[in-house]
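**Q** Predicted structure and sequence below. I'll ask about it afterward.
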Amino acid sequence: MSADVLTADIAIVGAGIAGASLAAAIGDRARVLLLEGEDQPGYHATGRSAAFWSETYGGPAIQPLTTASERALRAGGYLDPLGAVHVGRAEDARAIDALLAEFAGSSVELTAVDPRALVPGLRDDWSLGVREPSCAYIDAARLHGDYLGAAKRAGTTLLTTARLAAAERGGAGWRLTLADGRAARAAILVDAAGAWADPVAHLAGARPLDIRPYRRTVAQLATDPPVPAATPFVIHAGGGFYFKPEAGGRLWLSPHDEHPVVPHDVAAEELDVAVAIDRFEAAIDWRVRRVERSWAGLRSFAPDRLPVYGFAEPGFFWFAGQGGFGIQTAPAAAAVGAALLLGETPPSTIDVARYAPERLAR
């Protein structure tokens, strides 16, 4: 075999939070090659996230992964207290009731409140609310960087500007060719490519699972008055917007949009930012002084909006479809993925069958 061909037990395509956390969880129990198509890991989704930890986000099917991740995130110092308030008007009563009903009897603490007492400037007709005190801000950049560092210390080889161009399965495993001509071999190929998960499966001759990317917009605003530091994370129960305070009295605002797109380097569009501001000003009596910056990221979902973890066929492993909850569930998801990859017992608190690729069989 040529000395120029890299060899590994496991090749992971994608070095965002999914691929990085999985490589770190595998540790030194396997030789891992981590392939990132961009110049830097986490460029498309991980690095553009609004980065919060919320046990209600993603619904009851995601909550076990989020809750199971809390201990590791808190122990690592990645969470800062924030608290959340889900707000609504009279027409959102059904959504408010549904939220409370979904998590009734769970470990998630939710309390019906008058949100006007918790969110300064909230207009009078926004009188329905649910308080979620456990919600926290995640230091996503440090978490991602620490996963990459842990993977490297365990022996993982990270290649950037390493877009997968071809993948052929033979008797000894996978023969991989990168866009720049570099070659690699691995026994197992892991698809942690986020928005590019289906194209990677297609390259490998595996059946795509209809994992689709969606554009999400965020804008940083300066407001009058400046946003009080004690303001909680505010989410419209009807799905029209969310916002959270940032340093210096700034605000991060999203219209909670999901625009289906082909996977590419997305940017915020002026119309989406304008929609977000219009919805914000309809709920809050603060004046938006200026938009300081705006951006967009990609969030990728399977048809049932649950992540996909597991082997779909020999040697090809899915670790994708993590939507907007990939960061907040990273510790638990990586533990599940590593166990399934290495033939170990997954965490007992997680029903791994609900995330298996077989459920998406056509």
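**A** Structure's in. What do you need?
**Q** switch to C-alpha atoms for all contacts and neighbour counts from now on
**A** Fine.
**Q** Not counting sequence-adjacent ones, nearest residue to residue 122?
**A** Closest residue in space to residue 122, ignoring its immediate chain neighbours: residue 284 at 4.6 Å, by CA to CA, 6 or more residues apart in numbering.
**Q** give me every residue that touches that neighbour.
**A** 121-123 (CA atoms under 8 Å, 6 or more residues apart in numbering).
**Q** Same check on residue 180?
**A** Residue 180 touches 162-163, counting by CA under 8 Å, 6+ apart.
**Q** Surely residue 241 touches residue 252?
**A** No. With contact defined as CA atoms under 8 Å, residue 241 does not count as touching residue 252 (10.7 Å).
**Q** Who has more neighbours out of the two?
**A** residue 241 (21 against 18; other CA atoms under 10 Å).
**Q** Please report how far the more buried one lies from residue 112.
**A** Residue 241 sits 20 Å away from residue 112, taking CA to CA, to the nearest Å as the criterion.
**Q** Next: residue 138.
**A** Here residue 138 is placed at a distance of 25 Å from residue 112 (CA to CA).
**Q** Mind checking which of those two has more residues around it?
**A** The neighbour comparison of residue 138 against residue 112 (other CA under 10 Å) goes to residue 138, with 24 against 15.
**Q** The closest residue in space to residue 96 that isn't next to it in sequence: neighbour count?
**A** With CA to CA, 6+ apart as the measure, residue 237 is the residue that lies nearest to residue 96, at 6.2 Å, once sequence neighbours are left out. Neighbourhood size, residue 237 [other CA under 10 Å]: 24.
**Q** and the comparison structure, right after this:
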Amino acid sequence: MDVIVIGGGISGVAIAYELAFDREVLVLEAEKSLAVHTTGRSAATWIGSYGPAVVRDFTAASHAYLIDPPFEVDGPVASPMACLWLGVNGRDDDVRRLVAETPAELVDGAEAEKLCPVLRPGAVRVAAWDETALDLDVMGLHHAYARAFRARGGTIATSARVASALREAGEWVVTTTAGDQFRADVVINASGAWGDVVGAVFGAERLRLEPRRRTIFQSPTNASLEGVPFTAGIDDGFYFKAEGGAVLCSPQDASLHEPGDPKADELEIARAIEAVNDVTTLGLRSVRTAWAGLRTFAPDGNPVTRWDEKADGFFWYVGQAGYGIQMAPALSQHAAALIRG
């Protein structure tokens, strides 16, 4: 085996697919199925104006790939979707800064009300309009990556949590909790929130990754959702979009959480409902369903794609925060190029 990738989310299958072009690659997934955690719990969007500068660069570089993937897909994985950033809570300057740095266009409050029909009159003075955004079929993309990876000869093992690792004669000897043992020249840590936990097994440096909870919920509304774009407060206090005749919403919470299976934060949901109702006529009152996922940050907020400084043959591919899906194509190509030298 040339490469072992630890983690079967979108990051893991994307980097595995890229490397399987010319290498023998195995993906080890701790759970019984792939994409159980962060990948399967996202808001499913590509927004070029979202995230710090490095993230926006990789996001932009992934656009064409998502529109026309180089492998077989069951249907379009990306469809047009507009995004409106609202200058709430006196954050007008942040809106102007976003417009200066991204493809978004500055609009005044009156225009924002036309672009988002449920926006309450006079709720904002300025907003940023990004009509380049995309709605993503995340699981469709993930399944297509996994299928294309297998078509290149790649192997995926589930229920394969790493128990121990030993560097021996230039190879990693990796043993799972099921007792299975695998050997490979290179190990790629794409385990998301478990990044530091996995790194410790290999004697790698500690990156001090920060898994943070993000709550998402769906609420019914009597308001018409026709023409409602993906809408977010520039202060990261909330976002919402129409989905299936209801409103998909998030308080954009980011509280520290141990690696695992987080539950939705009811207090954050209540806060988000209040914030959304303050600026819209949606009249959200109840929650139909709610869930949470973990977004894992490196200390500087940028993704980590590099060799470890202590453990030979151990490559970090973590810290994608909440942007991993929208930049997966370009970031995986970048990481694969680094691994190939």
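**A** Looks like it came in fine. Because the structure is a prediction, the values reported are computed rather than measured.
**Q** follow-up on the earlier one: now which residue in structure 2 aligns to the residue nearest to residue 96 of structure 1?
**A** Using TM-score structural alignment, the equivalent of residue 237 of structure 1 in structure 2 is residue 234.
**Q** Tell me which residues touch its match, please.
**A** Counted by CA under 8 Å, 6+ apart, residue 234 of structure 2 has contacts 85-88, 91, 94-95.
**Q** among these, which recur in structure 1?
**A** Contacts conserved in structure 1 for those, using both residues aligned by TM-score structural alignment, their matches' CA atoms under 8 Å: 85-87, 91, 94-95.
**Q** Now, the residues you listed that are in helices?
**A** 94-95 (DSSP state H).
**Q** Tell me which two of the kept ones among the contacts of residue 234 of structure 2 sit farthest apart.
**A** 85 and 91 (10.7 Å; CA to CA).
**Q** Compare the two and say which is more crowded by neighbours.
**A** residue 85 (29 against 17).
**Q** The more buried one and residue 42 of structure 2, how far apart?
**A** 19 Å.
**Q** Can you show me the strands along the stretch 51-200 of structure 1?
**A** Per DSSP state E, counting those that start in this stretch, the stretch 51-200 of structure 1 carries strands over the ranges 52-53, 79-81, 84-88, 111-113, 128-132, 136-138, 157-159, 164-170, 173-178, 183-191.
**Q** Please name whichever of those is nearest to residue 341 of structure 1.
**A** With CA to CA as the yardstick, what comes closest out of those is strand 183-191 (8.7 Å).
**Q** so that closest one corresponds to what in structure 2?
**A** Counting by TM-score structural alignment, strand 183-191 of structure 1 sits on residues 181-189 of structure 2.
**Q** Name the residues of that stretch that come out as buried.
**A** 182-189 (16 or more other CA atoms under 10 Å).
**Q** before we move on, what about stretch 283-300 of structure 2?
**A** 283-284, 287, 290-298.
**Q** Show only the entries of those residues found in strands.
**A** Among those, the ones falling in strands (DSSP state E) are 290-297.
**Q** ok, those residues vs residue 25 of structure 2, which is closest?
**A** Out of these, the member with the shortest distance to residue 25 of structure 2 (by CA to CA) is residue 296, at 24.6 Å.
**Q** got the contact list for that closest one?
**A** Residue 296 of structure 2 neighbours (CA under 8 Å, 6+ apart): 192-193, 209-212, 318-322.
**Q** next one: residue 92 of structure 2
**A** 125-127.
**Q** okay, the residues you listed in JSON lines with neighbour count next?
**A** JSON lines is the format used below for the contacts of residue 92 of structure 2 (neighbours: other CA atoms under 10 Å):
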{"residue": "125", "neighbour count": "18"}
{"residue": "126", "neighbour count": "23"}
{"residue": "127", "neighbour count": "31"}
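**Q** Report back the residue of structure 2 that's furthest from centre.
**A** residue 169 (36.4 Å; CA atoms, centre = their mean).
**Q** what does it align to in structure 1?
**A** Match for residue 169 of structure 2 (TM-score structural alignment): residue 171.
**Q** Residue 310 of structure 1: which element?
**A** Residue 310 of structure 1 belongs to strand 308-313 when assigned by DSSP states H and E.
**Q** Need the counterpart of residue 252 of structure 1 in structure 2.
**A** So, by TM-score structural alignment, residue 252 of structure 1 is matched to residue 248.
**Q** hang on, isn't residue 13 of structure 1 packed against residue 190?
**A** Yes. With contacts counted by CA under 8 Å, residue 13 of structure 1 reaches residue 190, the gap being 6.1 Å.
**Q** ok, back up a step: ok, the residue farthest from the centre of structure 2 to residue 5 of structure 2 distance?
**A** To residue 5 of structure 2, residue 169 of structure 2 is 20 Å away according to CA to CA.
**Q** about what we covered before: what residues of the strand holding residue 310 of structure 1 count as buried?
**A** Buried-residue list, strand 308-313 of structure 1, by 16+ other CA under 10 Å: 308-312.
**Q** Could you export those residues to TSV, including columns for distance to residue 27 of structure 1?
**A** Converted to TSV, the buried residues of strand 308-313 of structure 1 look like this (distance: CA to CA, whole Å):
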residue	distance to residue 27 of structure 1
308	21
309	18
310	18
311	20
312	23
